[in-house]
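Got a predicted structure plus its sequence, pasted below:
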Amino acid sequence: MKVALFFTLSLSVASAAHADLSPRELDVITVPSGQPVTFFESMLDRPATGLTARFRFVAPELPQTLAALSYDELEADMAYLCDTYAMPRIAAPVPSMIVISLSERETVFGSVEQDVAQVFEAYRPAGTVCEWEAF
């Protein structure tokens, strides 16, 4: 299934610097666990930890996946999304952190929805790969 996503999200940082997180045409992504994942949105913000790029994905089978997988297996999915989806879309300035989130359906950023399974993990860009970042 093809999903055409056309938008540009950039944020001015330190005068004229911009990071382009524009998604490209995208298929449903199959992560190592086999669950289907689709891109939802990306954004930049600057919390106390520095410039952060957030990539949000929808994983409709997330509740079943959480019940069936270990943390290491689930983290492998999130690391895969960081390495193969987020890193190729990062431009100058390079963020200090990349946050990958999975949600069983689209949600408003920052909202707490008790009936929606959501997980997230943070990574630090290290060259062309993501390194897990402990909170």
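Arrived safely. Numbers count the residues shown, from 1 in each chain.

from here on, contacts and neighbour counts on C-alpha atoms
Fine.

Please list the outside residues in contact with the biggest helix by length in the chain.
If each helix of the chain is counted by residues according to DSSP state H, the longest one is helix 71-81. Defining contact as CA atoms under 8 Å, 6 or more residues apart in numbering, one finds that helix 71-81 is touched by 31, 32, 33, 65, 66, 100, 101, 121, 130, 132.

alright, now check it against this:
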Amino acid sequence: MLSTAAQAEDVPSGQDVTLHEVLVDRQGEATWLRFRFLAPQIGREEGQVGFDVAGEDMLHLCDTLALPYMHEYTLTGDRIVISFMDRITEFSVPDPDATQFFEAFRPVDGACMWDEF
């Protein structure tokens, strides 16, 4: 597990997003790189950033932060998962009070391509 707490680049929505940690996760034969971001403005209520808007932010972060991070730290992965959480949660531990959004991508020719889970 790699961990960092760097401020994320500006995202299209303008919300505050901070990289919490990066996890390297083996799933069978595949390697998944999980970039977990604190995004306290996400949610389903009026005035919060919904998944439709956050999805664009996640694609942006995959292209502008995750791919360069992989290059800098010589990481390879079959899938990149960008996740947003409104509060810090422990990975893979359910927290019914937390709001979390996830999006999976495949790195293809230097860009992130959306991928279904």
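Structure's in. What do you need? Not measured: the values here are computed from a predicted model.

on that earlier part again, tell me the helix or strand right after the longest helix of structure 1.
Tracing the chain past helix 71-81 of structure 1, the next element assigned as helix or strand by DSSP states H and E is strand 97-103.

hmm, back to that, just the buried ones among the contacts of helix 71-81 of structure 1, please.
For the contacts of helix 71-81 of structure 1, burial is judged from neighbour counts taken by 16 or more other CA atoms under 10 Å, and it is met by 31, 32, 65, 100, 101, 121, 130, 132.

of the residues you listed, closest to residue 58 of structure 1?
Of all those, the one with the least separation from residue 58 of structure 1 (CA to CA) is residue 101, at 8.4 Å.

Tell me if residue 65 of structure 1 really is in a helix.
Yes - counting by DSSP: H, G, I helix; E, B strand; the rest coil, one finds residue 65 of structure 1 located in a helix.

Map it across to structure 2 for me.
Under the alignment (TM-score structural alignment), residue 65 of structure 1 pairs with residue 49 of structure 2.

what do you get for residue 37 of structure 1?
In structure 2, the position corresponding to residue 37 of structure 1 is occupied by residue 17, as judged by TM-score structural alignment.

Look up how far residue 100 of structure 2 lies from that match.
For residue 17 of structure 2, the distance to residue 100 of structure 2 (CA to CA, to the nearest Å) stands at 13 Å.

can you give me the helices for structure 1?
Taking DSSP H as the criterion, structure 1 contains helices spanning 62-68, 71-81.

and residue 55 of structure 1, which of those helices is closest to it?
helix 71-81 (8.8 Å).

Just want the angle from that closest one to strand 97-103.
110 degrees (axes from the mean of the first three to the mean of the last three CA atoms, to 10 degrees).

If anything else comes up later, I'll come back, but that's it for now.
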